[in-house]
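The sequence isn't on hand, but the structure is:
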């Protein structure tokens, strides 16, 4: 039996499909409020028989603040894929970010102690990486530098990784994946699933760059690493480094929208001062803090050499990934007659 946490998220649901295709018995952890109809819809983007797959899954409600709930979740489980996490860059979400990402991960690992769990895959983020190698890229040795400014999300992922390394030192087989921005279908209103909706709505783009990867690559790589017993290591999972402007242009062109305007440093600086003055009155402005603005202005490039050599992996090109998931996004809007919500 394999447990997947965050199973209704943009990545967790595709890991479920990957595991089922390989013949595993799968238990999926979800919140009581999770919408399985929405999961069924997203399954339909990847398979012609979504109901058949959904019926094979043992769904359970898990409370990451309750160690007994987690102990029940891992009962009879040999492998865990820990995808559950809170992705947000709003300062108002700080408490939930640390509770979900750090405390939740620690509690799950404690539940795994003295259980049947032998292998543990943790989905982290490239946000924890600092420093460049001799080629000017971030790689798996680009350790988190606590002296630099980081978002609460990045800090929480770093602290979560420390919990995983602790468990590894105590004998649990662990592997960590550090994906870039995950391009996927479904979960359109949360996490990286919001990407298409946000870019469609706002005719602006940030001046920096980051790395992108298709959800199908992340899911299959996760399972391959566990199956091949590659533990005690971390792997950057990224297809390409691209500018925010390039991604926004391609998405908006496909959606029939005008080309986005790249925000200048002057405009971003003005946003920072506005949040200093009015952030107390308008909480939404607080996202324009110094750390977040530094992130969207930076041109961070990561190196995927380690995983491509380890698994002889060919990533799905970003343009191909965008076309696939944008087609699904457009289909979703058409099927649900969604118009004003996205304007």
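Alright, I've got the coordinates. Remember, it's a predicted structure, so these values are computed and weren't measured experimentally. Numbering: from 1, shown residues only.

Going by C-alpha atoms from here, please, whenever you check contacts or count neighbours.
Noted.

show me the contacts for residue 219.
If you count contacts by CA atoms under 8 Å, 6 or more residues apart in numbering, residue 219 has them with 11-12, 14-15, 18.

Drop anything exposed from those.
Neighbour counting by 16 or more other CA atoms under 10 Å classes 11-12, 14-15, 18 among those as buried.

Among these, which ones are in strands?
Under the assignment DSSP state E, the buried ones among the contacts of residue 219 contribute nothing to strands.

Out of the contacts of residue 219, which comes closest to residue 104?
Taking CA to CA as the measure, residue 12 is the one of these closest to residue 104, at 16.1 Å.

picking up where we left off before, tabulate the contacts of residue 219 (a markdown table), appending distance to residue 270.
A markdown table is the format used below for the contacts of residue 219 (distance: CA to CA, whole Å):
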| residue | distance to residue 270 |
| --- | --- |
| 11 | 36 |
| 12 | 38 |
| 14 | 40 |
| 15 | 42 |
| 18 | 46 |
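
Name the SS class of the residue of the chain positioned farthest from its centre, please.
Going by CA atoms, centre = their mean, the residue of the chain most distant from its centre is residue 277, 32.3 Å out. Three-state call for residue 277 (DSSP: H, G, I helix; E, B strand; the rest coil): helix.

do you know how far residue 45 is from residue 39?
Between residue 45 and residue 39 the computed distance is 10 Å (CA to CA, to the nearest Å).

thinking again about what came up before, just give me the closest of the buried ones among the contacts of residue 219 to residue 79.
Using CA to CA, the buried ones among the contacts of residue 219 come closest to residue 79 at residue 15, 12.7 Å.

what about versus this one:
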């Protein structure tokens, strides 16, 4: 598809990459955020939970990429996370339906599976690779907000919109390189942010990550993917390797013994640092395979 696309959170760390990708591919882009970004596009400035603002921003658009959110549990308390992430998602989808928008892409998170944040009484996965049939075991406010966001997105698909939910892992922005290096130097004692990054190096116990250029391309592919009205699809997205200092199966066994059933050992035999998540659905249906990874940072900065 082509046309005018609204990107919520367009001035943020991820939004700027998505806007750049869409503009490079010939899309017309409109941005909504709490501040105007640097891109030369039309900006609507304010809170994503404001119905009037969102309605104005979405009027006349063909699709919406809903990225605006409190991005993790360290960026706000539970009340703030629920207000922005859940009410904001409802506000966007309600306005999109009223405006006749045919397609929406929701920025979800791998945290819905429940294996991301220790502070949230994190639970280990039942099996690996984790696929779309794996139970959602979220226990922290951010992860729960993303499950509720997916439920809202699905509801509007049932009402006739075509909706894609992208479950992304920790995004390794350029601003995060110092934190990734600091964690690699002393993984057991790392408590970020330690070197000026916008947050701690994330990705859960296995140190998952994805490059923002890859994730921006996934959003663009979600706009273009054939999907009938009323369709709803979900995808786990990650780089093809983790940033873990240990191979994936070794780390899972050290942390959880034999509690995690390994359903496809050949995946980890071929690539010992393969992520926890099953990426075959994204490759086959979305046409997405990550091109970048940041494992080179584990060796530390070069002179």
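Great, that's in hand. From a predicted model like this one, the values you see are computed outputs, not experimental measurements.

Tell me which residue of structure 2 lines up with the residue farthest from the centre of structure 1.
Taking TM-score structural alignment, residue 277 of structure 1 has no aligned residue in structure 2.

Then residue 144 of structure 1?
For residue 144 of structure 1, the aligned position in structure 2 is residue 136, judged by TM-score structural alignment.

My read is that its match contacts residue 109, right?
No - in this structure, residue 136 of structure 2 is not within contact of residue 109 by CA atoms under 8 Å, at 11.4 Å.

Show me where structure 1 has its helices.
For structure 1, the helices defined by DSSP state H cover 12-21, 36-46, 50-55, 67-73, 94-98, 104-112, 152-169, 195-201, 215-227, 244-254, 265-278, 290-297, 305-311, 318-335.

Tabulate the ones you listed (CSV), appending distance to residue 180 of structure 1.
Shown next, in CSV, are the helices of structure 1 (distance: least, CA to CA, whole Å):
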stretch, distance to residue 180 of structure 1
helix 12-21, 15
helix 36-46, 21
helix 50-55, 27
helix 67-73, 28
helix 94-98, 18
helix 104-112, 20
helix 152-169, 12
helix 195-201, 13
helix 215-227, 10
helix 244-254, 13
helix 265-278, 23
helix 290-297, 13
helix 305-311, 13
helix 318-335, 12
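
Ok, which of the ones you listed comes nearest residue 129 of structure 1?
With CA to CA as the measure, helix 152-169 is the member of the helices of structure 1 nearest residue 129 of structure 1 (8.8 Å).

So which residues make contact with the closest one?
Applying CA under 8 Å, 6+ apart, the external contacts of helix 152-169 of structure 1 come out as 86-89, 91, 94, 97-98, 101-102, 105-106, 109, 122, 124-125, 127-128, 144, 174, 176, 232.

and what of stretch 116-125 of structure 1?
74-83, 154, 157, 161, 164, 172-180, 222, 226.

before we move on, what about stretch 235-250 of structure 1?
By CA under 8 Å, 6+ apart, the surrounding residues in contact with stretch 235-250 of structure 1 are 126, 139-140, 176-180, 199, 205-214, 218, 259-260, 262, 299-304, 306-307, 315-318.

Quick check: end-to-end length of that stretch?
28 Å.

likewise stretch 153-171 of structure 2?
Start-to-end span of stretch 153-171 of structure 2 (CA to CA) is 22 Å.

re earlier: out of the helices of structure 1, which is closest to residue 6 of structure 1?
The minimum distance between residue 6 of structure 1 and the helices of structure 1 falls on helix 12-21, with 5.5 Å, by CA to CA.

which secondary structure elements does that closest one contact?
Counting by 3 or more CA pairs under 8 Å, 6 or more residues apart in numbering; DSSP states H and E, the packing neighbours recorded for helix 12-21 of structure 1 are strand 2-5, strand 26-30, helix 36-46, helix 215-227.

what's the mean gap between the second one and the aligned bit of structure 2?
Looking back up the chat, that one is strand 26-30 of structure 1. Superposed on structure 2, strand 26-30 of structure 1 shows a mean distance of 0.7 Å to its aligned residues (mean CA distance after the TM-score superposition for structure 1).
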